[in-house]
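Visitor: Got a sequence here, can you model it:
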Amino acid sequence: MRALAIAATGMTAQQTNVEVIANNIANINTTGFKRSRAEFTDLLYQMERTHGSPDRTGQAEVPEGAQLGLGTRLTAIRTLNIQGALANTGNKLDLAIDGGGWFQVAGPDGETLYTRAGAFNTNSTGQIVTADGYTLDPAITVPENTIYVHINQSGLVQAHVAGTEEYQDIGQLTLANFANPAGLDALGGNLYRASTASGEATTGLPGDRGLGTVAQGYLEQSNVDPVKEITELIQAQRAYEMNSKVIQAADDMAGVVSKGIR
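Guide: Modelled structure (predicted):
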């Protein structure tokens, strides 16, 4: 009975949907996290009667055919790159991007990786690094005896060193952007890698066309809306239950047939 297989695809789809929602909720407090959405498409259709086939008289065509859908399948898990709220932390090396763009960091093998999580710090040599120790790209080193680091909206990094009266320029932040940010490969650890789907990175100064500005002392929060996620979780649960009811009904119908044969 085809209903069993069709409903099974629906249950599999809703199970995946729940898993995506679970990951969103799990990362509700992850800095710079972007929620995902599972997207589905219908499967192939089985033709029971062709559109425009001759009617019984053979003098006209039937206006509608009969196509039976065979279920659904996962087509994509889309990352929704919507701006998250900015939370004031007061930490001088906490940076948030207000608008489009990604911070660039040097990965363990020298590969350029991308992140929206701007919880930076300095390592033992004074280089500005991520929480996992990856250096900013281009690298910026804070001099010894620095009293305060100032980063303006355009990404210019200045240091006030003890014994001096004026700030000195020590580096310039640049941001990267992509034609299709949803096509970035997620690596975990708030890091992403460019892919053929995302296109090559285009870099520029914060505030340039298509790039956001830098907010010092802020972190971008996750864009997960807990109320929305719970609502979608309930909808996915109900859809799963409905598909299971279809399987139960189809099984009962098959049972009636088998009992009739006996």
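Visitor: From here on, just use CA atoms for contacts and neighbour counts.
Guide: Fine.
Visitor: so who does Phe33 touch?
Guide: 27, 116-117, 190, 221-224 (CA atoms under 8 Å, 6 or more residues apart in numbering).
Visitor: Tell me the one among those nearest to Leu93.
Guide: When those are compared for distance to Leu93 (CA to CA), Ala117 comes out closest, at 11.6 Å.
Visitor: let's see this one next to it:
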Amino acid sequence: MGQANYVSLSLATALERSMDLAAHNMANASTAGYKATQALFEAVEPDGATDSTAISYVQDRGTYTDTAQGALIATGNPLDIALTGPGWLSYQTEAGSTAYGRDGRLTVNSDGQLATLSGAPVLSPAGNPITLPDALGQEIIFTQDGTITDLSGAVLGQIGIFRLPDVNQLVPMGNGMFLSDDSLGNVEADGETQLSQGFIEQSNVQPIIEMTRLMDIERAYGRASQLMSESNDQTKQAIQRLGNVV
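Guide: As a prediction, the model looks like this:
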């Protein structure tokens, strides 16, 4: 395989990953609190190359999370909450681990716990599920720091709002939630982020931009495939001509 094929193959592989991420972002354009994920690539030269004209290849360096604030939309539902600022909510997964996200469409599950619509309990600053009185129903008030009170002002609990040291260490797990690994670092309470009741935060995905990116990726992938095809044809023709030499 010639250098042109290697370069084109590295580009096509990178473009395929970019296409998957762009399609995933598009699919979550209406997911509350969703943060877009983008690919991160780098041009690299072969080991030992010192010539400024050396051929460069495309190398996958991973992904990064776009933490830009999504727009807040008023719903009037007292169990809908939205965050303004860099903080994250935390949830308890079915496996018992802690996940993070910004989807504030909440409900009260059968155990009386405050949970997401997908069933994941929302956690307090201490990392525990928040249980509300059965008779309370939706008669609750959320303050800007996440404190939960009833209509008389009695404190019922508090939603944890956390600052994550490196959001790029989070791994998407669906339903607007992200799992952390051991490299996430120390998670601390966030006193800067404010909570708004009766609102949800929209996804920060911009569908028009993502659609344009998908079209650009498709065209670039086609060019990379064409280059590999032309390179193979040239190699085939060269072999045939050499074979005809007497």
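Visitor: Only the buried residues of the longest helix along structure 1, if you could.
Guide: Longest helix in structure 1 by number of residues (criterion: DSSP state H): helix 226-261. For helix 226-261 of structure 1, a neighbour-count test (16 or more other CA atoms under 10 Å) marks 229, 233, 236-237, 239-240, 243-244, 246-247, 250 as buried.
Visitor: again with stretch 16-32 of structure 1
Guide: Those would be 16-18, 20-21, 24-25, 27-28, 30-32, for stretch 16-32 of structure 1 by 16+ other CA under 10 Å.
Visitor: which residue packs closest to the aligned residue in structure 2 for Ala179 of structure 1, ignoring adjacent ones?
Guide: Aligned counterpart of Ala179 of structure 1 in structure 2: Pro165 (TM-score structural alignment). Excluding the flanking residues, the one nearest Pro165 of structure 2 by CA to CA, 6 or more residues apart in numbering is Gly185, at 6.1 Å.
Visitor: separation between that neighbour and Pro46 of structure 2?
Guide: 34 Å (CA to CA, to the nearest Å).
Visitor: Compare these two and say which is more crowded by neighbours.
Guide: Neighbour totals were compared for Gly185 of structure 2 and Pro46, and Gly185 leads with 13 against 10 (other CA atoms under 10 Å).
Visitor: The more buried one contacts Gln169, correct?
Guide: No - applying CA atoms under 8 Å, one finds Gly185 of structure 2 not in contact with Gln169, separated by 9.1 Å.
Visitor: With respect to Leu70 of structure 1, which of the buried residues of stretch 16-32 of structure 1 is nearest?
Guide: When the buried residues of stretch 16-32 of structure 1 are compared against Leu70 of structure 1 (criterion: CA to CA), the nearest one is Thr16, at 18.2 Å.
Visitor: ok, and the closest non-adjacent residue to that closest one?
Guide: Nearest in space to Thr16 of structure 1, with sequence neighbours left out and distances taken as CA to CA, 6+ apart, is Ala38 at 7.5 Å.
Visitor: mean distance, the helix or strand encompassing the one you found to its aligned residues in structure 2?
Guide: Using DSSP states H and E, Ala38 of structure 1 falls within strand 36-42. Superposed on structure 2, strand 36-42 of structure 1 shows a mean distance of 1.4 Å to its aligned residues (mean CA distance after the TM-score superposition for structure 1).
Visitor: re the thing from before, ok, the match of Ala179 of structure 1 - contacts?
Guide: Contact analysis of Pro165 of structure 2 by CA under 8 Å, 6+ apart lists 184-187.
Visitor: where along structure 2 do the helices fall?
Guide: 3-27, 207-243.
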